[in-house]
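> Okay, here's the prediction I keep looking at, along with the sequence it came from:
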Amino acid sequence: MADHQHMRILILGGSVFLGRAFVTEAQRRGHEVTIFNRGRSGTDPEGVEVVRGDREVADDLRRLAEGHTWDAVVDTSGMHPRVVGESARALSGHAGAYLFVSSFHAYEGWPAEAVSETSPRHACASDAAPDDVAYNALKAGCERAVEESFAGDALILNPGVIVGPHESTGRLLWWLERMARGGQVLAPGRADQSVQVIDARDIAAFGLDQLEVKATGRFLVTGPVGATSFGDLLAGCAEVTGSDAEVVWVDETFLLDKEVAVWTGLPLWAVDQPGMAGTWLASSDKALAAGLRCRPLAETVRDTWQWLQHRGPSAGPYKQGTTLLGLEPEQEQRLLAEWGARRGSESA
């Protein structure tokens, strides 16, 4: 294990997915970790100091901060600018740095355009309420809330699609479970379509690296452009699950005509049209130059499947917000039959 300067780190959240990855990596490096959450979303990792509270309650934030200091705050759970601003103000003077995990959604051009750290952000105010702007713009306001309200170093990470063990949204989990069931599997578009994903553990390692060297500013963190494809992803899922699945690549126009929802109906499907042309073209060059290390997708898929088997079936369907992810089995079979009939008639 490499030597790391000891740090005291406060993680807002810390019990579910990305926050848990930060906890695990921080502990591996010998850092002292405090987590602050409501105790509702997941089990607390072992070996951390747990402070119960709600970041939307001023008294809870005040109680968290009183008499405590940390080298850094890691905020993986901020969704609304006003809430993030209140956290940043409450913790000013109690920590030297504030790392906020944002997303590609902060950039006004994504997913239609390729983005980098210098791309324009959405015009969302630092004190915006959830109903003031479109949902996708809120992360930009959260970033401004940290930059304007925290009296210390501000570090912003902009990840794209995050996958790995403990995944909470379920995009990779849905594909793993679907491939494990075997049979004909409907896949959208082309096997060689690029995808960009990043393991939560790699974000955590990079974020802590930057905190340890007192970096500031922003980094876009995702897999390198063109490093992997949708076909690679599904092949990896088939391999680790021991599946006999036969992947059937179905034309995107056909799927759109059948009103299959882009991105959610088949998770990670970014249709080859101008409005999504930049989905998998975001530049992580700055982060890679600063030491971002992205593990092979096959390793992420393997580790996620192992965790998924240990966790067992989900208590409910996977969702992005309130939108269900994936096709129902009956819908998938109907689409495959219709696609097969069309292909048969075309070749007759």
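The structure has been received and is ready for your questions. Residues are numbered from 1 along each chain as shown.

> make it CA atoms for all contacts and neighbour counts henceforth
OK.

> tell me the contacts of G217?
For G217, the contact set (CA atoms under 8 Å, 6 or more residues apart in numbering) comprises A154, L155, I156.

> and the second one, which of the three is it?
Just to be clear, that refers to L155. Of the three states, L155 takes strand under DSSP: H, G, I helix; E, B strand; the rest coil.

> Tell me if I'm right that it and S102 touch.
No - counting by CA atoms under 8 Å, S102 is not a contact partner of L155; they are 10.2 Å apart.

> thinking again about what came up before, can you list the contacts of G217 in JSON lines and add distance to A289 and neighbour count?
Converted to JSON lines, the contacts of G217 look like this (distance: CA to CA, whole Å; neighbours: other CA atoms under 10 Å):
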{"residue": "A154", "distance to A289": "20", "neighbour count": "25"}
{"residue": "L155", "distance to A289": "16", "neighbour count": "23"}
{"residue": "I156", "distance to A289": "16", "neighbour count": "22"}
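
> so which of these comes closest to A112?
Closest approach to A112 among the contacts of G217 (CA to CA): I156, at 22.1 Å.

> distance of that closest one from V101?
6 Å (CA to CA, to the nearest Å).

> now do G109
19 Å.

> Between those two, which is the more surrounded one?
V101 (25 against 18; other CA atoms under 10 Å).

> Run through the residues that contact L211.
When contacts are taken as CA under 8 Å, 6+ apart, L211 is in contact with A72, A97, L99.

> Now tabulate those residues in a markdown table and tack on secondary structure and distance to P329.
Shown next, in a markdown table, are the contacts of L211 (DSSP: H, G, I helix; E, B strand; the rest coil; distance: CA to CA, whole Å):
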| residue | secondary structure | distance to P329 |
| --- | --- | --- |
| A72 | strand | 46 |
| A97 | strand | 48 |
| L99 | strand | 41 |
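
> tell me what whichever strand or helix holds W174 is packed against?
In this structure, W174 sits in helix 171-181 according to DSSP states H and E. Packing partners of helix 171-181 (3 or more CA pairs under 8 Å, 6 or more residues apart in numbering; DSSP states H and E): helix 230-241, helix 297-311.

> this is the comparison structure:
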Amino acid sequence: MRLLVLGGTGFVGGATVAEAVRDGWSVTVFNRGRHGTVPSGVERLRGDRTAPGGLAALAGGEWDVVVDTWDGAPRAAGETARALAGRVGRYVYVSSGSVYAEPVEPGSAEDAPVVDAAPDADDADYASNKAGAERAVREVYGESALIARAGLILGPGEDIGRLPWWLERVARGGDVLAPGPADLPLQYIDARDLAAFLLDPVVPGGTYNVISRTGHATMGALLDAAVTVTGAGARLRWTDPEAILAADVEPWNDLPVWIPQGHPYRWLQERDVSRAYAAGLTCRPVAETVADTWAWLRAVGTVPPRAGRPQRAPVGLDPAREEAVLAAAR
């Protein structure tokens, strides 16, 4: 099988390349060549899809599957899809749950309304870029295209730093502000499980919420696994959400992964995924994701920069603020 990954050196693209190499695929990546490396034996084509003639390196090639992780201007996604028409057997676009138009009802499926975004639009916000790119790809490939709306993505290689922040915080030891309740259900996807779904030839075309079932893990299971793998003797101090929110601590950003019940963005942890599971999605245990991420983090030393996009503000709570919340809770 011949695979073309548009990107291929970032978090999801890198996981997809690694998965394909393990499965014996012939892999080509196409990117600007400014970031990251690729495994031995992977062909690397250079080009900038936003520049005139930037797709020239793709001319004449043919692939069984193309996986596109683009999150820039929808116009560029459409131009790339058209340039590859007739030369790829299957087009896979990695989108995001961010495309859903707020307010979003918890439990919503793939037919929930999405933000209004034109397929030929220039660069905009993340949600509009992803929604517009979905439409651009469908204009060329219709329902034969696989649109994978991921959500919270964790695992080795994570370039946002959510799980790495928790691991590094737990590794420092001492009393750790653990946002309750411990049995709060989580919904996420390991990048390697996402990659396996993208490359599965049995999955029919169409749009999927590609993320675990709600409750595949809990906040307690995630942090317990972090305590175990770091071996730092940290003490999890479970704290009621009301006390944390009263201290102006932001879910998701200040305390990554955590979104309490009743929060306006709780739907990010409660999407309907029955379609993806019926198509064969499988998700590994949270302890494996945490352990492998810790091993990777120790090997690389720090969270890598995001490929090709401006860096986001760092996630995680300042130690002084954490101690203030803990002190108030005591």
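Structure received. Please read all numbers here as calculations on a predicted model, not as lab measurements.

> re the thing from before, closest to V213 of the first structure out of the helices and strands packed on helix 171-181 of the first structure?
helix 297-311 (26.9 Å).

> For the aligned partner of S95 of the second structure in the first structure, which non-adjacent residue is spatially closest?
By TM-score structural alignment, S95 of the second structure lines up with S102 in the first structure. Residue nearest to S102 of the first structure in three dimensions, not counting chain neighbours: N158, with 4.9 Å by CA to CA, 6 or more residues apart in numbering.

> That neighbour looks like it's in a strand, true?
Yes - assessed by three-state DSSP, N158 of the first structure belongs to a strand.

> just to revisit the earlier point, so which of the contacts of G217 of the first structure hold up in the second structure?
Using both residues aligned by TM-score structural alignment, their matches' CA atoms under 8 Å, the second structure keeps these contacts from these: A154, L155, I156.

> can you redo the residues you listed as a markdown table with distance to G312 of the first structure?
Output for these, formatted as a markdown table (distance: CA to CA, whole Å):
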| residue | distance to G312 of the first structure |
| --- | --- |
| A154 | 38 |
| L155 | 36 |
| I156 | 34 |
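
> so the aligned partner of S40 of the second structure in the first structure, which of the three states?
Mapped onto the first structure by TM-score structural alignment, S40 of the second structure lines up with E46. At E46 of the first structure the chain is in coil, as set by three-state DSSP.

> What is the burial count for E46 of the first structure?
E46 of the first structure has 10 neighbouring residues, counting by other CA under 10 Å.

> if we can go back for a sec, in the second structure, which residue range corresponds to the helix or strand just after the helix holding W174 of the first structure?
Going down the chain from helix 171-181 of the first structure, the next helix or strand is strand 184-188, by DSSP H and E. The alignment of strand 184-188 of the first structure onto the second structure (TM-score structural alignment) covers residues 175-179.

> For the match of S40 of the second structure, give its distance to S229 of the first structure.
36 Å.

> Which residue ranges of the second structure form strands?
Under the criterion DSSP state E, the second structure contains strands at 2-6, 26-31, 43-46, 63-68, 88-96, 146-150, 153-154, 175-179, 185-186, 189-190, 206-209, 217-218, 235-239.

> got the contact list for the counterpart of H166 of the first structure in the second structure?
Under the alignment (TM-score structural alignment), H166 of the first structure maps onto G157 of the second structure. G157 of the second structure sits next to G10, F11, G14, A15, T293, W296, V303, P304 when contact means CA under 8 Å, 6+ apart.

> about what we covered before: distance check, the residue nearest to S102 of the first structure against T76 of the first structure.
According to CA to CA, N158 of the first structure and T76 of the first structure sit 11 Å apart.

> list residues touching both of these two?
Residues touching both N158 of the first structure and T76 by CA under 8 Å, 6+ apart: V101, S102.

> So which of the two has more stuff around it?
Per other CA under 10 Å, whichever of N158 of the first structure and T76 has more neighbours is N158, with 23 against 20.

> Report the contact partners of the most centrally placed residue in the first structure.
Centroid-nearest residue in the first structure, with CA atoms, centre = their mean: I162, separated by 3.0 Å. By CA under 8 Å, 6+ apart, I162 of the first structure lies in contact with V197, I198, D199, A200.

> so which of the residues you listed persist in the second structure?
Contacts conserved in the second structure for those, using both residues aligned by TM-score structural alignment, their matches' CA under 8 Å: V197, I198, D199, A200.

> Pretty sure the second one sits against C294.
Think I198 of the first structure. Yes - with contact defined as CA under 8 Å, I198 of the first structure reaches C294; the gap is 6.8 Å.

> Give me the residues contacting the lengthiest helix in the first structure.
The single longest helix within the first structure, with elements called by DSSP state H, is helix 329-347. With CA under 8 Å, 6+ apart as the test, helix 329-347 of the first structure has contacts from V185, L186, V250, F254.
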